[in-house]
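**Q** I'd like to go over a predicted model; first the sequence, then the structure.
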Amino acid sequence: MQGPSSRRSLAGAALVAACACLAAGPSPAEEAAELRGFRIGMAVSDLPSEGYTGFACGARPETALDGWGGFRACPPDPATGLREVRFRYDDAANPLARLHDRYAGTKVGGQPVLLSLLIGEGARVEGLRIRTDPGARLFERKRAMLFGEQVKNRYGEEGWTCTDAAPEAGEEPVGGVFIKEHCDKTTADRRFSLDRWLYRRAGEDLRRFSGGTAVTILRRGG
């Protein structure tokens, strides 16, 4: 029988093995995957049938789906023609979620996020969208804009073209920091769009600031 320390060690080892964190670069076996077992270009029929829940249209979150195959119930994006399917990690399928709430929920790189697959008419995954969760706890929202640095680290610091926007009327720094950054990057087979922001409205409670990161990864030509 294993003692408490052994169980803790096994849990820690399992976490390291299971966590697909953007903060670390991909291993050779994972190089083609953007997140966990999701690879841009894979067929909808090959998407995992277990471990995920909460399927809904990204553009219409009130439209629940039975699974990946219901993507055509979601409206196509006017610009790309892709259909966005939002989903969550299923805590019931994650034994680590029962050990501590830090392992529970839908997280990437330790940050609570909203995840979507972008699916084309050919029933293939053409893109992935990750947005930090605006409903996360205060201390997690405070560091949400740092997730953008993890994205750049994961996909390479070079090649990003970034612009910084000035504050608009009524927008103020948070703790002396103001960020409204947009970045683009193109590689041989991917197009990346990254946004980071941190500011608050003048006169609002300090806890009601706006801060986060959103990244969209598209197959080039998709």
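**A** Received it, and whenever you're ready, just let me know what you need.

**Q** When you work out contacts or count neighbours from here on, use the C-alpha atoms and nothing else.
**A** Fine.

**Q** Residue 148 is in contact with residue 213, isn't it?
**A** Yes: judged on CA atoms under 8 Å, residue 148 makes contact with residue 213 at a distance of 5.7 Å.

**Q** got any residues that touch both of the two?
**A** Shared contacts of residue 148 and residue 213, defined by CA atoms under 8 Å, 6 or more residues apart in numbering, are found at 194, 195, 196.

**Q** Take those residues and lay them out in JSON lines including secondary structure.
**A** Below are these laid out as JSON lines (DSSP: H, G, I helix; E, B strand; the rest coil):
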{"residue": "194", "secondary structure": "strand"}
{"residue": "195", "secondary structure": "strand"}
{"residue": "196", "secondary structure": "strand"}
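
**Q** OK, contacts around the spatially most central residue of the chain?
**A** Closest to where the C-alpha atoms of the chain average out (CA atoms, centre = their mean) is residue 130, at 2.6 Å. By CA under 8 Å, 6+ apart, the contact set of residue 130 is 113, 114, 115, 116, 214, 215, 216.

**Q** That one sits in which helix or strand?
**A** Using DSSP states H and E, the element containing residue 130 is strand 125-132.

**Q** again with residue 211
**A** Counting by DSSP H and E, residue 211 is part of strand 210-219.

**Q** who touches that strand?
**A** 40-41, 126-134, 141-148, 189-200.

**Q** which among the residues you listed end up buried?
**A** The neighbour count (16 or more other CA atoms under 10 Å) marks 40-41, 126-134, 141-142, 144-148, 190-200 as buried among those.

**Q** distance of the residue nearest to residue 39 when sequence neighbours are not counted from residue 125?
**A** Excluding its sequence neighbours, the residue lying closest to residue 39 (CA to CA, 6 or more residues apart in numbering) is residue 33, at 4.3 Å. Remark: distance between residue 33 and residue 125 (CA to CA, to the nearest Å) = 12 Å.

**Q** can you list residues touching both of those two?
**A** The contact lists of residue 33 and residue 125 share 39, 40, where a contact means CA under 8 Å, 6+ apart.

**Q** out of these two, which sits in the busier spot?
**A** residue 125 (25 against 15; other CA atoms under 10 Å).

**Q** Pasting the second one now:
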Amino acid sequence: MADRAKWLATLLVAGVLSTPALAQIKPNAEDVQAGLVPAFTIWDVKLGAPVTDIPEMEVVDISCGTNGGPPSTQLKTFAEYSKCQAEPSGLREIYFANDDELDYIAKALDSEYRVQQGGTTIYAHPIVQSALVDEQGVVRGIRIITDDRAELRDRRLAVTLAKNLKGRYKAWQPVCEDIPPAAGENPVGKEFTHEICTGTNPEGSQDFRMEATFLRKKGQEALNRETQQVNRGYFESRTRFEVVEKPYAPSTGSAR
């Protein structure tokens, strides 16, 4: 186990093993114990179970969520979920981050191939993740939004997370709709994406909604009109995903 951990960490630091390649390595018990993958991720959150079932020793930064933004009120434990304000649905957003030891090892070694600052990723995409909890403290949904604070390359690729999620939820028979540009929206180069997908699990007990965007909003111009220099990062690339138990419905909070 120790040899495998050392080997993977060495490849990561050397740049032989990239972040996407690392994401394809199937986690096993030894890797989790070695800190190569988080012991608990958003996929381990069980809908219908108490939020206090989430192992607090395996996650960090438990807080009230802000609908994809940075965490707000810090919570000592998941049992303090009621301190978070309920959304219109009645659910409370409880943010937490992955405790990814490998990320800190890589950062300590000043590796440009670190997993991702903060360690919270899925399919190698930096994300903001949260559990959606009802008044009794039962998890009724999960919310995943690509992290706008990520480095430019990761942020540009954020829209592609939607493809991974379509594959993961293929059995839910997603129905997708392309949304035309709104006033002031423009392509990034020749690319424009605004897609909304919905689906229901085979048992009919859970629904998901996903919104993916890659576009320039009003004011996000490719060139600075005064200097004629390229405006790096002046675009929106984002994937927003939410799955909830019925009778709750996924929020329509826009990815725009």
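**A** Nice, I can see it. Bear in mind that the values here come from a model prediction, so they are computed numbers and not experimental data.

**Q** circling back to that earlier point, mind checking how far the residue nearest to the centre of the first structure is from residue 147 of the first structure?
**A** 10 Å.

**Q** Aligned counterpart of residue 132 of the first structure in the second structure, please.
**A** Matched across to the second structure, residue 132 of the first structure falls on residue 146, judged by TM-score structural alignment.

**Q** Wait, that match touches residue 122, no?
**A** No: counting by CA under 8 Å, residue 146 of the second structure stays clear of residue 122, with 9.4 Å between them.

**Q** Helices of the second structure, start to end?
**A** 2-14, 19-23, 29-34, 101-108, 152-156, 161-168 (DSSP state H).

**Q** So which of these is the most surrounded?
**A** helix 101-108 (a mean of 18; mean count of other CA atoms under 10 Å).

**Q** Now do that one: which elements does it pack against?
**A** Of the remaining helices and strands, those touching helix 101-108 of the second structure by 3 or more CA pairs under 8 Å, 6 or more residues apart in numbering; DSSP states H and E are helix 2-14.

**Q** try 10 Å
**A** helix 2-14, helix 29-34 (3 or more CA pairs under 10 Å, 6 or more residues apart in numbering; DSSP states H and E).

**Q** Could you report the distance from residue 55 of the second structure to residue 40 of the second structure?
**A** From residue 55 of the second structure across to residue 40 of the second structure, the span is 8 Å (CA to CA).

**Q** and if you look at residue 97 of the second structure?
**A** Relative to residue 40 of the second structure, and taking CA to CA, residue 97 of the second structure is found at 10 Å.

**Q** Identify the contacts common to those two.
**A** Counting by CA atoms under 10 Å, 6 or more residues apart in numbering, the residues touching both residue 97 of the second structure and residue 40 are 58, 59.

**Q** Alignment lookup: residue 115 of the second structure to the first structure.
**A** Using TM-score structural alignment, the partner of residue 115 of the second structure in the first structure is residue 102.

**Q** Next, the contact list for its match, please.
**A** Residues counted as contacts of residue 102 of the first structure (CA under 10 Å, 6+ apart) are 96, 110, 111, 112.

**Q** Closest to residue 84 of the first structure out of the residues you listed?
**A** residue 112 (19.0 Å; CA to CA).

**Q** If we ignore the residues flanking it in sequence, what's nearest residue 69 of the first structure?
**A** Per CA to CA, 6+ apart, closest to residue 69 of the first structure is residue 44, 6.8 Å.

**Q** Residue 102 of the second structure touches residue 33, doesn't it?
**A** No: between residue 102 of the second structure and residue 33 there is no contact under CA atoms under 10 Å: 11.2 Å.

**Q** Find residues that contact each of these two.
**A** Contacts common to residue 102 of the second structure and residue 33, judged by CA under 10 Å, 6+ apart, are residue 5.

**Q** rewinding a little: so what's the residue nearest to the match of residue 132 of the first structure when sequence neighbours are not counted up against?
**A** Of all residues beyond its chain neighbours, the one nearest residue 146 of the second structure is residue 127 (4.2 Å), with distances taken as CA to CA, 6+ apart. Going by CA under 10 Å, 6+ apart, residue 127 of the second structure touches 68, 97, 116, 118-121, 143-150, 158, 161, 238-240.

**Q** ok, 7 Å please
**A** Residue 127 of the second structure makes contact with 120, 121, 144, 145, 146, 147, according to CA atoms under 7 Å, 6 or more residues apart in numbering.

**Q** what does it align to in the first structure?
**A** By TM-score structural alignment, residue 127 of the second structure lines up with residue 113.

**Q** again with residue 27 of the second structure
**A** Checking TM-score structural alignment: residue 27 of the second structure goes with residue 17.

**Q** Can you tell me how far that match is from residue 71 of the first structure?
**A** For residue 17 of the first structure, the distance to residue 71 of the first structure equals 31 Å [CA to CA].

**Q** what do you get for residue 19 of the first structure?
**A** Taking CA to CA, one finds residue 19 of the first structure at 27 Å from residue 71 of the first structure.

**Q** What of residue 221 of the first structure?
**A** 20 Å.

**Q** Neighbour count: these two, which is higher?
**A** A count of neighbours by other CA under 10 Å puts residue 71 above the other of residue 221 of the first structure and residue 71, at 26 against 8.

**Q** Quick one: residues contacting the more buried one.
**A** Neighbours of residue 71 of the first structure in contact, by CA under 7 Å, 6+ apart: 83, 85.

**Q** And the aligned residue in the second structure for it, how far from residue 60 of the second structure?
**A** Aligned counterpart of residue 71 of the first structure in the second structure: residue 81 (TM-score structural alignment). Using CA to CA, residue 81 of the second structure is found at 15 Å from residue 60 of the second structure.

**Q** ok, now residue 150 of the second structure?
**A** Relative to residue 60 of the second structure, and taking CA to CA, residue 150 of the second structure is found at 18 Å.

**Q** Repeat that for residue 248 of the second structure.
**A** The value you get for residue 248 of the second structure to residue 60 of the second structure, if CA to CA is used, is 27 Å.
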